[in-house]
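# What follows is a predicted structure for the sequence shown.
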Amino acid sequence: MNKVYVKHSVVAKIRRFTPWIYANEIDSDPEEFQSGEVVALFSKKDGFLGTAYVNPKCAIFARVLSFGKEEIGKKFFHNRIKKAIAKRGALLHVTNAVRLVHSEADFLPGLIVDQYGDALCIQINTAGMEAFRDVIVHTLKHLLNPSWIEEKSDVHSREIEGLVSKNGTLFGEAKALFELHENALTFLVDIQDAQKTGFYLDQRKNRAICASYVKQDDTVLDLCCNTGGFGIYALKAGAKECVFVDVSESAIEQTKANVERNTLSGESLHVKDVFTFMKEQKYKNTFDMIMIDPPSFAKTKEQANGAKRGFKHLLMESTKAVKDSGLIALFSCSFHVGKKELLEIAMEVSHDLKVQYILLEQMQQDSDHPCLINASASFYLNGLLFRVEK
């Protein structure tokens, strides 16, 4: 195993279990190493620091696999994946779909594994995980005996890593639709066609939190509804009407199917960009509750300012559209627009529209998408639930 030396200034960070080492933090020639190569991390002054894999093509040069001396092979992946699976047991009482492996937070950086019943959907997003592709797939088969494994790796992440896309069925026979059960609701999931790895499992807890505030005969607006999760929870909780809006025609079709599957009614479905929709509708004091859950507006730090302008516009229009003492749930799934930024945006809108926001809930991803406190980027999903006082 080759050694990568890091600068002495980085040692304290690594000893605080920070799992990423950047290219400008190493004291070795990066061109000496291969993409995906497993190395031992050393400091010339402090000695051994951990075991990592590297990619000279990336700004994140090394991702730590272990802060000890471990052989990275079949036994390592078996133990890590088995331990991650065991942590999800409690959630299987409320759902049949969970995230089993969540990258750095399960100490397997670059690997995502979601379980849908007896099927698995995986992402292999880094060169280091790509090097162990066969071991990973073999381990998943051995531990879970799946009927089907679908790969839906993140194309952008793999491109950064210098990898080609390999999405498709890895094992077994693909199924048209999966019936996902969640808190007494059913959602039909087209795993192959859906965004990300099939369904936004990370919002499971937040869907239930928002629904707990819905009153009988409320009117609800679900912006960027995807396949209807928040709005369907609201209808189930007693809302008489929910307006669903998404730019994707297939998402709205899936929303309609999900409403029908749960024998609910009161839906109004719109295939439209949410900015255009809100501009055209000019709602005033119409809704009891509005959910704003857009896709990531800021995949990079450079996109953060534009993203914040988008959030501010949606919050302003939603504030006009909600009734006095109505509720707004605002979500960001980008680390670059976190809780702090959402609160700053709310402060600006509060000033501009002369309204006050009462913060009722602060939300984050569900427990099968854990946050590693040493990796700030793992705090990627943030939500705020406001009561609007006009």
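Perfect, thanks for sending it.
# okay, CA-based contacts and neighbour counts for the rest of this
Fine.
# all helices of the stretch 251-390 of the chain, in order?
Assigned by DSSP state H, counting those that start in this stretch, the helices in the stretch 251-390 of the chain fall at 274-281, 304-321, 339-353.
# For residue 31, find the nearest of those helices.
helix 304-321 (31.9 Å; C-alpha to C-alpha).
# residues contacting residue 150?
Residue 150 sits next to 119, 120, 121, 122, 167, 168, 169, 170, 171, 174, 192 when contact means C-alpha atoms under 8 Å, 6 or more residues apart in numbering.
# For residue 152, which of the helices of the stretch 251-390 of the chain is the nearest?
The nearest among those, by C-alpha to C-alpha, is helix 304-321 at 25.5 Å.
# Now do the closest one: distance to the chain's middle.
Here helix 304-321 is found 21 Å from its chain centre; the criterion is C-alpha atoms, centre = their mean, to the nearest Å.
# second one coming, line it up with the first:
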Amino acid sequence: MNKVYVKHSVVPKIRCFTPWVYANEIDSSAEEFQSGEIIALFSKKDGFLGTAYVNPKCAIFARILSFGKEEIGKKFFHNRIKRSIAKRETLLHGTNAVRLIHSEADFLPGLIVDKYGDTLSIQINTAGMEIFRELILSTLKQLVNPSWIVEKSDIHSREIEGLESKNGTLFGTPTKEFTLNENGLHFLVDIEDAQKTGFYLDQRKNRAICASYIKENDTVLDICCNAGGFGIYALSKGAKNAIFVDISESAIEQTKANLAANAMENYEAYAADAFTFMKEKKYKNSFDLIVLDPPSFAKTKEQTSGAKRGFKHLLMESTKAVKDGGLIALFSCSFHVGKKELLEIAMEVSHDLKVQYILLEQMQQDSDHPCLINASASFYLNGLLLRVEK
């Protein structure tokens, strides 16, 4: 195993279990190493620091697999995957779908696995994990015994890593449509063709939180609704009507199918751009709850300013549209626009519109998408539930 020496200034960070080492933090020549190569991290002064895989093509040069001297092979993957599965057992009491492996937060950087019944949907996002593809698959078969494994490794990070996109069946017989059961509600998931790895499982807890504030005969607006989760939860708690909006025609069709699966009829659904929709409708004091769950506006740090403008615009229009005393749930799925930035945006809108926001809930991804406190990027989903006082 080759050694990579890091700068002494980086040692405290690694000693605090930060899982990444950047290219500008090493004392070795990056070009000496192969993409995905397993290496030992060293400091010239402090000695051994951990075992990692590297990619000289990336700004994140090394992703740490273990802070000990551990052979990265069959036993390693068996133990890590088994431990990740065990941590999710209690979550399966209320649902039949769960994230089994969440990359760095489960100490398997670059690997994501979702479980839908007896189907596994996987993403392999890095060259280091790609090398262990067959070992990962054989371990999943042994520990989970799935009927179908489908790959959805078609995200931009693979291109950065120098890898091609990969999609399709890896094992077993495809299931065209899966019925996801979540807290007594039903959602139809086309696992192979849906966004990401299938369904926004990370919002499970937040759907329940927002629905817990619903009163009989409330009206709801679900903006960027995807499969309609927030609005469907609200209807199940007694809301008399929900309006669903998403720019994707297929998302609206999926929402309608999910409403039918739950025998819900009091709704309107529109395939429309959120900004255009709000501008044209000019709602005033119309809703008891508005949910804003847009796709990532800021995939990079450079896009943060534009993203904040987008959030501010949506929050302003929603504040006009919600009733006095009504609620707005505002979400960001980019760590570049985190809780701090969302609060700053809310304060700006509060000033501009002369309204007050009362913070009722601070939300993040559900516990099967854990946050690693030493990796800020793992805090990617943030939400505020605000009461609007006009």
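Received the coordinates, thanks. Predicted model only: the values in this text are computed from it and were never measured.
# And the TM-score between them?
Superposed pair, TM-score by TM-score structural alignment, normalised by the length of structure 1: 1.00. Supporting alignment: 390 aligned residues with a C-alpha RMSD of 0.5 Å.
# the helices in the stretch 1-150 of structure 1, which residues?
Assigned by DSSP H, counting those that start in this stretch, the helices in the stretch 1-150 of structure 1 fall at 11-15, 74-86, 127-130, 133-144.
# Give me whichever of the ones you listed is most buried.
helix 127-130 (a mean of 22; mean count of other C-alpha atoms under 10 Å).
# which residues touch the residue of structure 1 most remote from its centre?
The C-alpha centroid of structure 1 is most remote from residue 45, which lies 38.8 Å away (C-alpha atoms, centre = their mean). For residue 45 of structure 1, the contacting residues are residue 8, by C-alpha under 8 Å, 6+ apart.
# which one of the helices of the stretch 1-150 of structure 1 lies closest to residue 153 of structure 1?
helix 127-130 (10.7 Å).
# What is that closest one packed up against?
With contacts defined as 3 or more C-alpha pairs under 8 Å, 6 or more residues apart in numbering; DSSP states H and E, the packing partners of helix 127-130 of structure 1 are strand 47-54.
# What are the buried residues along the strand it packs on?
Residues of strand 47-54 of structure 1 classed as buried: 48, 49, 50, 51, 52, 53, 54 (neighbour count, 16 or more other C-alpha atoms under 10 Å).
# which residue is nearest the centroid of structure 2?
Nearest to the mean C-alpha position of structure 2, counting by C-alpha atoms, centre = their mean, stands residue 202 at 5.7 Å.
# How about the secondary structure of it?
helix (DSSP: H, G, I helix; E, B strand; the rest coil).
# Distance check, whichever residue in structure 2 pairs up with residue 29 of structure 1 against residue 235 of structure 2.
When structure 2 is aligned by TM-score structural alignment, the residue opposite residue 29 of structure 1 is residue 29. Distance of residue 29 of structure 2 to residue 235 of structure 2, given as C-alpha to C-alpha, to the nearest Å: 58 Å.
# what's the burial count for the nearest residue to residue 255 of structure 1 once chain neighbours are set aside?
Among residues not flanking residue 255 of structure 1 along the chain, residue 227 sits closest, at 4.4 Å (C-alpha to C-alpha, 6 or more residues apart in numbering). Look at residue 227 of structure 1: counted by other C-alpha atoms under 10 Å, it has 29 neighbours.
# pretty sure residue 227 of structure 1 belongs to a helix, no?
No - per three-state DSSP, residue 227 of structure 1 lies outside any helix segment and is coil.
# top strand in structure 2 by residue count?
Longest strand in structure 2 by number of residues, with DSSP state E as the criterion: strand 322-332.
# so what secondary structure elements neighbour it?
Using 3+ C-alpha pairs under 8 Å, 6+ apart, strand 322-332 of structure 2 sits against strand 287-292, helix 304-321, strand 382-389.
# Just name the most buried of those.
Highest mean neighbour count among these (mean count of other C-alpha under 10 Å): strand 287-292, with a mean of 26.
# Show me the contact partners of that strand.
For strand 287-292 of structure 2, with C-alpha under 8 Å, 6+ apart as the criterion, the contacting residues are 214, 218-224, 230, 314, 318, 321-323, 325-331.
# what do you get for stretch 182-189 of structure 1?
With C-alpha under 8 Å, 6+ apart as the test, stretch 182-189 of structure 1 has contacts from 94-96, 177-181, 198-199, 204, 233, 254, 257-258, 261-262.
# List only those of these flagged as buried.
By 16+ other C-alpha under 10 Å, the contacts of stretch 182-189 of structure 1 give 95, 178, 179, 180, 181, 198, 199, 204, 233, 254, 257, 258 as buried.
# The residues you listed into TSV, with extra columns for distance to residue 59 of structure 1?
Formatted as TSV, these follow (distance: C-alpha to C-alpha, whole Å):
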residue	distance to residue 59 of structure 1
95	38
178	38
179	40
180	38
181	40
198	29
199	30
204	33
233	41
254	38
257	43
258	42
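# Let me know the closest of those to residue 38 of structure 1.
residue 198 (30.9 Å).
# Please tell me I have it right and that closest one contacts residue 190.
Yes - assessed by C-alpha atoms under 8 Å, residue 198 of structure 1 is found in contact with residue 190 at 6.6 Å.
# Please enumerate the strands of the stretch 51-200 of structure 1.
60-66, 97-102, 111-116, 119-124, 148-151, 168-172, 178-182, 185-189 (DSSP state E, counting those that start in this stretch).
# Ok, which of the ones you listed comes nearest residue 80 of structure 1?
Nearest of the strands of the stretch 51-200 of structure 1 to residue 80 of structure 1, taken as C-alpha to C-alpha: strand 97-102 at 9.1 Å.
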